[in-house]
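> here is a sequence with its predicted model. Questions after.
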Amino acid sequence: MDRRKFLKGAAIGAGATALAAPALAQGGKQLTIVSTWPRDFPGLGMSAQRLAARIAEIGDGAFNVEYFAAGERVGAFDAFDEVSSGNSQAYIGPDYYWTGKHPAFAYFTAVPFGMNVAERNAWIAFGGGQELWDELSAEYGVKAFQCGPTGTQAGGWFNKEMESADDFKGLKMRMPGMGAQVLTKLGASTVSLPGSQIYENLVSGSIEATEWVGPYNDYFMKFYEAAKYYYTGGMHEPSASIAFGMNKAWFDGLTDHEKLLIEVACAEEHGVAHQEAIAKNGEYLSKLVNEHGVEVRSFSDDIWDAFGEASAEVFEETRNHSAMAAKIDDSFQAALRSYGTYLANFDGAFVNQRNRVLGLV
């Protein structure tokens, strides 16, 4: 397969119909959406297109929706500025791409040793997370909602076995967000690449390892052609949540009903995207192993301990950035410990025993 054609738009094995490009509806208020994902990309790209189509559908003429995948209007990493400036009305992408503007944006996508999907949903809805997100985003003229968690992401693809923390020294790896800062402290050299550029850099040797999402999304990237060791349960993104970020002035100008339409559409896709990931990941992990000889590994306790020590330093540095960062970290950490204690004693205890009894691990 020609990967360039695929990344430009071939929906292969996604089990979904490609949406029209770029217009989705005519009439109503203009809603131009730019995405950080390639068109028709299984998982993330299809989720973004599904959300755009849903807004147009339930809006029933309220919005003239136009959707542009990464590179069709602006580059993946230019989506925030495109919307903040008002050139487009919304973006779909992970807010940790914008940590160069403010490091606390990472908390609204994923942070090392952070919350899983259930915990993050609780924090955003009932723990003050949405209010803090609104406060931070407003500084840049943006208003955002969650619109799609990936679940716990894989630790990454490597061309060698990672047996100790020392193996990260000098390693060239693609990883964004706070996770990249953690690896840097272990001696790795990290880069943040958009999805469309990862494969070519991995195959060429420009990078030696990469993380992306999980088995379903990763399968179609063909990373197994350059790296055979697949590490599960990464520390860096336990619940990566995608954002639907809107130009705040545009959003504030909507009627209450129009605002609710968008919020409801985002909430629906937030649930559907996670359900899809859970449903597909097991199937595609088997395909990676059985069809392509991928060797699944788990990081050792030594590596996890090193991740933990480096993460503590990263959090402290982030807190020192500003009062806003410290405020968000205070809220996040308090919620994590409250929710985590409960889940460990109930969900965690059950899952561990269920898996033991049924022989699932």
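Nice, I can see it.
> going forward, measure contacts between C-alpha atoms and count neighbours the same way
Noted.
> mind listing the helices for the protein?
3-9, 44-59, 79-84, 117-126, 129-138, 177-185, 195-204, 215-219, 248-252, 256-292, 301-319, 323-343, 349-358 (DSSP state H).
> take a look at this one as well, against the first:
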Amino acid sequence: MDRRSFIRKAGAVGGGAAAATATLAAPAIAQSSPEVRWRLTSSFPKSLDTIYGSAEEMANIVREMTDGKFNIQVFPAGEIVPGPQALDAVQSNTVEANHTCSYYFVGKDPTFAIGTAIPFGMNARQQNAWLYEGGGNEVLNEFYATYGVIGVPGGNTGVQMGGWWRKEVNSLADVQGVKMRIAGIAGQVMAKLGAVPQQIPGGDIYPSLEKGTIDAAEWVGPYDDEKLGFHQVAKFYYYPGFWESGPTLHFMFNAQKHAELPKAYQAALKAGCAYANDITMAKYDAKNRLAIRSLVGKGVQLRPFPRDVLDAAYVASQELYAGLVQTNENWKKVYEPWKQFRDESFQWFRVAEYTMDSYNYAMQASGK
């Protein structure tokens, strides 16, 4: 056979095989990487770039990991549904996902509070450890499954502030009759102290404080609070927010829609949530250190809660939890392992973390 003819024929066969391979491969790739578009409703306004931005961070990671095939469009609170209806929207498949605080839904069941934070709970690291390594995600998702959703941690703000008060709190007596915007089960604790809890969305807090409709309000911490301008209508800024030692944000997904995703997309979603969970805490830690200085420079009066307020709130919290253990099986199933993890974490953190932190802070405060 002529040498050139052999090469030409071999090339034709090789090219045909390559072409056939490409023809076969294209549909396989298309089938394994479908175009998926989800909508996510946030419980937060777009103006709060850090907490609202957590959902955008997650969506960006998912988009990049799937080569743009899995797109999640993020909507601020109120654009599709109000923030407090974020769970209902996912449950009914109005949207496939939300980004929220599970304690917004304590009206459905107090157990939702544990997913975010309950008074005198764990700090951000401890809560995160319980969720990921202490069985927290598993026991919570058994509970969330009864609402047709899957919950995944999606950020933390760290210990929050005790809120903005129009008048000083010098003792427990000063809490009596105070109309306070406060979310979750913490409102029940404050009611035991004599306050009058109010459920008000974040966007309505400023005008309510300004008009005197409420006397005090908690939100998050220095960075977000300054952006919302609370220092312009209330000058006393209390700490700590004992009701939110380490509040976890959650992404919630419609369970059926999540199950329909290719495994690779589920993995991308998991990775995106983990990134948002980590970066949100880092952003708040970085931004709050500057914002607290800025607020004090604007004349804000920082005040610690009096000890009798903390003591009364602690007793009221424990009484409330004990009652729920007796009357709410969902609460009992989630709270008891949570409390065991909390108690053991506190024992450990007192050994090294607390002593190291206390010494460092004392040295810094003394100017050394």
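Looks like it arrived, so ask away. Please read all numbers here as calculations on a predicted model, not as lab measurements.
> want to throw the helices of structure 1 into a markdown table with mean neighbour count and distance to residue 234 of structure 1?
As requested, those are arranged in a markdown table below (neighbours: other CA atoms under 10 Å; distance: least, CA to CA, whole Å):
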| stretch | mean neighbour count | distance to residue 234 of structure 1 |
| --- | --- | --- |
| helix 3-9 | 16 | 25 |
| helix 44-59 | 23 | 18 |
| helix 79-84 | 23 | 26 |
| helix 117-126 | 18 | 14 |
| helix 129-138 | 18 | 23 |
| helix 177-185 | 23 | 9 |
| helix 195-204 | 17 | 18 |
| helix 215-219 | 21 | 13 |
| helix 248-252 | 17 | 34 |
| helix 256-292 | 17 | 15 |
| helix 301-319 | 17 | 9 |
| helix 323-343 | 16 | 17 |
| helix 349-358 | 12 | 18 |
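> can I get the ones you listed in JSON lines with distance to residue 230 of structure 1?
Formatted as JSON lines, these follow (distance: least, CA to CA, whole Å):
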{"stretch": "helix 3-9", "distance to residue 230 of structure 1": "21"}
{"stretch": "helix 44-59", "distance to residue 230 of structure 1": "20"}
{"stretch": "helix 79-84", "distance to residue 230 of structure 1": "30"}
{"stretch": "helix 117-126", "distance to residue 230 of structure 1": "22"}
{"stretch": "helix 129-138", "distance to residue 230 of structure 1": "33"}
{"stretch": "helix 177-185", "distance to residue 230 of structure 1": "17"}
{"stretch": "helix 195-204", "distance to residue 230 of structure 1": "14"}
{"stretch": "helix 215-219", "distance to residue 230 of structure 1": "9"}
{"stretch": "helix 248-252", "distance to residue 230 of structure 1": "40"}
{"stretch": "helix 256-292", "distance to residue 230 of structure 1": "9"}
{"stretch": "helix 301-319", "distance to residue 230 of structure 1": "15"}
{"stretch": "helix 323-343", "distance to residue 230 of structure 1": "27"}
{"stretch": "helix 349-358", "distance to residue 230 of structure 1": "22"}
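> out of those, which comes closest to residue 90 of structure 1?
helix 79-84 (5.6 Å; CA to CA).
> in structure 2, what stretch matches that closest one?
Aligned by TM-score structural alignment, helix 79-84 of structure 1 falls on residues 86-91 of structure 2.
> mean shift of that stretch relative to structure 1?
With mean CA distance after the TM-score superposition for structure 1, stretch 86-91 of structure 2 departs from structure 1 by a mean of 0.6 Å once superposed.
> got the contact list for residue 215 of structure 2?
165-167, 178-180, 209 (CA atoms under 8 Å, 6 or more residues apart in numbering).
> map it across to structure 1 for me.
Match for residue 215 of structure 2 (TM-score structural alignment): residue 208.
> before we move on, what about residue 181 of structure 2?
So, by TM-score structural alignment, residue 181 of structure 2 is matched to residue 174.
> distance of that match from residue 339 of structure 1?
Look at residue 174 of structure 1 and residue 339 of structure 1: by CA to CA, to the nearest Å, they are 31 Å apart.
> now do residue 53 of structure 1
Where residue 339 of structure 1 is concerned, residue 53 of structure 1 sits at a distance of 34 Å (CA to CA).
> which of the contacts of residue 215 of structure 2 has the most neighbours?
Within those, residue 180 tops the neighbour count with 26 neighbours, counted by other CA atoms under 10 Å.
> so that residue sits right up against residue 213, yeah?
No - at 9.4 Å, residue 180 of structure 2 does not count as touching residue 213 under the criterion of CA atoms under 8 Å.
> residue in structure 2 paired with residue 277 of structure 1?
Match for residue 277 of structure 1 (TM-score structural alignment): residue 284.
> next up, the contacts around that match.
Counting by CA under 8 Å, 6+ apart, residue 284 of structure 2 has contacts 50, 157-158, 223.
> how about residue 89 of structure 1?
Residue 89 of structure 1 sits in contact with 30-33, 83, 246-247, 250, where contact means CA under 8 Å, 6+ apart.
> and for residue 342 of structure 2?
121-122, 126.
> that one maps to what in structure 1?
Under TM-score structural alignment, residue 342 of structure 2 pairs with residue 336 in structure 1.
> residue 63 of structure 2 too?
Residue 63 of structure 2 maps onto residue 56 in structure 1, by TM-score structural alignment.
> also residue 140 of structure 2?
Structural alignment (TM-score structural alignment) places residue 140 of structure 2 against residue 133 in structure 1.
> give me every residue that touches the residue lying closest to that match once chain neighbours are set aside.
Leaving aside its sequence neighbours, residue 133 of structure 1 sits nearest to residue 108 (CA to CA, 6 or more residues apart in numbering; 7.1 Å). Neighbour list for residue 108 of structure 1: 95-96, 133, 241 [criterion: CA under 8 Å, 6+ apart].
> ok, the match of residue 181 of structure 2 - how many residues close by?
24.
> pretty sure it is touching residue 210, no?
Yes - with contact defined as CA under 8 Å, residue 174 of structure 1 and residue 210 form a contacting pair (4.6 Å).
> anything in contact with each of the two?
By CA under 8 Å, 6+ apart, the residues touching both residue 174 of structure 1 and residue 210 are residue 198.
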